[in-house]
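Chemist: this one's structure only:
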């Protein structure tokens, strides 16, 4: 009970303040909360209040999203922290290393696309007279559709 009272007394930031300070909309904070990425408490007037460390947590979420990490991936990674704590500098180092492999894979994928974009749009449309991977009689269309050739290794 005493621990819960301490959490409530620490939770004194309004949703408007957190939105302004973190640079996200109030609706985004509500969304993050419904997804379990951040947490608020209710005061005696039933208003949301946040602990100051929510600002760092939102910053981590925004940084991860900027790297292309999905909210589900962010949630899974944050769930590995003890007691749902906000990441420390040491935690951020570990979290970012977990995401580095995903970033490397995305970079490699984008480089493959860049190398192939000149020669083929990858859909088997046969509209290019110099297609390097000519899809005679649209045999690829029997199994798949869309820009499938670009994604093949």
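Modeler: Arrived safely, thanks for sending. Treat the numbers as computed from the prediction; the structure is a model and nothing was measured.
Chemist: alpha carbons only for contacts and neighbour counts from here, please
Modeler: Fine.
Chemist: what about the strands in this protein?
Modeler: Shown for the chain, the strands assigned by DSSP state E span residues 41-42, 48-49.
Chemist: out of those strands, which is the most enclosed?
Modeler: strand 48-49 (a mean of 20; mean count of other C-alpha atoms under 10 Å).
Chemist: elements contacting that one?
Modeler: Contacts defined by 3 or more C-alpha pairs under 8 Å, 6 or more residues apart in numbering; DSSP states H and E place strand 48-49 against strand 41-42.
Chemist: and the strand it packs on, what does it pack against?
Modeler: Strand 41-42 packs on strand 48-49, going by 3+ C-alpha pairs under 8 Å, 6+ apart.
Chemist: which outside residues touch the strand it packs on?
Modeler: For strand 48-49, contacts defined as C-alpha atoms under 8 Å, 6 or more residues apart in numbering pick out 11, 12, 13, 14, 15, 40, 41, 42, 43.
Chemist: next up, a second structure to put side by side with the first:
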């Protein structure tokens, strides 16, 4: 770890506006670096504050902790993202946003047709269960039971 000042877990929690338990969880998940004092307490480099903020932003964008961990591992020396790093990471974020926009636009187009029919029936719904093809797998909530959705063209 660098020579930057070390701060307590309470300080990190207060500065990021989060519970100590969340900071501890991120540390346990190896998302933020820490060291143990001789007394067993955790102390963190002050830059962890920005790293926690990055994690929260990424989670808010729908990234899982595993995905965030992978993004953070692209940084040299496990450091906090710099302005240059952020520019690179934001390109990854922008790709994800564009994918979600495309998915939402497709859903929006499908909903227009659904609202027009007014069927509100899962056995006839073109969005979720086109032609009730999932019924061949048996009764019940097939997707919730782990069946893979049947893709339609």
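Modeler: That came in fine, so what should we check first? Just so it is clear, the structure is predicted and the values come from calculations on it, not from any experiment.
Chemist: what's the TM-score for these two chains?
Modeler: The TM-score (TM-score structural alignment, normalised by the length of structure 1) is 0.76; 141 aligned residues with a C-alpha RMSD of 3.0 Å.
Chemist: please pick the buried ones from the contacts of strand 48-49 of structure 1.
Modeler: Applying 16 or more other C-alpha atoms under 10 Å to the contacts of strand 48-49 of structure 1, the neighbour count classes 11, 12, 13, 14, 15, 40, 41 as buried.
Chemist: okay, the contacts of strand 48-49 of structure 1 in CSV with distance to residue 135 of structure 1 next?
Modeler: Output for these, formatted as CSV (distance: C-alpha to C-alpha, whole Å):
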residue, distance to residue 135 of structure 1
11, 62
12, 63
13, 60
14, 59
15, 56
40, 56
41, 59
42, 61
43, 65
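Chemist: out of those residues, which two sit at the greatest distance?
Modeler: Distances among the contacts of strand 48-49 of structure 1 were taken as C-alpha to C-alpha; the most separated pair is 15 and 43, at 12.2 Å.
Chemist: report the contact partners of the closest residue to residue 123 of structure 1 other than its chain neighbours.
Modeler: Distances taken as C-alpha to C-alpha, 6 or more residues apart in numbering put residue 147 closest to residue 123 of structure 1, at 4.2 Å, once the chain neighbours are dropped. Shown in contact with residue 147 of structure 1 (C-alpha under 8 Å, 6+ apart): 121, 122, 123, 124.
Chemist: and which of those residues is nearest residue 135 of structure 1?
Modeler: residue 124 (5.4 Å).
Chemist: thought that closest one was touching residue 143?
Modeler: No - counting by C-alpha atoms under 8 Å, residue 124 of structure 1 stays clear of residue 143, with 12.0 Å between them.
Chemist: so for the two, which sits in the more crowded spot?
Modeler: residue 124 (23 against 6; other C-alpha atoms under 10 Å).
Chemist: tell me how far the spatially closest residue to the more buried one that is not a sequence neighbour lies from residue 119 of structure 1.
Modeler: Take residue 124 of structure 1 and drop its neighbours on the chain: the residue closest to it by C-alpha to C-alpha, 6+ apart is residue 135, 5.4 Å away. Residue 135 of structure 1 sits 13 Å away from residue 119 of structure 1, taking C-alpha to C-alpha, to the nearest Å as the criterion.
Chemist: neighbour count: those two, which is higher?
Modeler: residue 135 (16 against 13).
Chemist: quick check: the aligned residue for residue 31 of structure 1 in structure 2?
Modeler: Counting by TM-score structural alignment, residue 31 of structure 1 corresponds to residue 25 in structure 2.
Chemist: which ones are touching that match?
Modeler: Applying C-alpha under 8 Å, 6+ apart, no residues qualify as near residue 25 of structure 2.
Chemist: if you set the cut-off to 10 Å instead, what comes out?
Modeler: 19, 31, 32 (C-alpha atoms under 10 Å, 6 or more residues apart in numbering).
Chemist: next one: residue 41 of structure 1
Modeler: Residue 41 of structure 1 neighbours (C-alpha under 10 Å, 6+ apart): 4, 7, 8, 9, 10, 11, 12, 47, 48, 49, 50, 51.
Chemist: follow-up on the earlier one: closest one of the buried ones among the contacts of strand 48-49 of structure 1 to residue 57 of structure 1?
Modeler: Nearest member of those to residue 57 of structure 1, counting by C-alpha to C-alpha, is residue 40, at 12.2 Å.
Chemist: what about the closest residue to residue 51 of structure 2 other than its chain neighbours, distance to residue 137 of structure 2?
Modeler: In this structure, residue 51 of structure 2 finds its nearest non-sequential neighbour in residue 80, 5.3 Å apart by C-alpha to C-alpha, 6+ apart. Residue 80 of structure 2 sits 48 Å away from residue 137 of structure 2, going by C-alpha to C-alpha.
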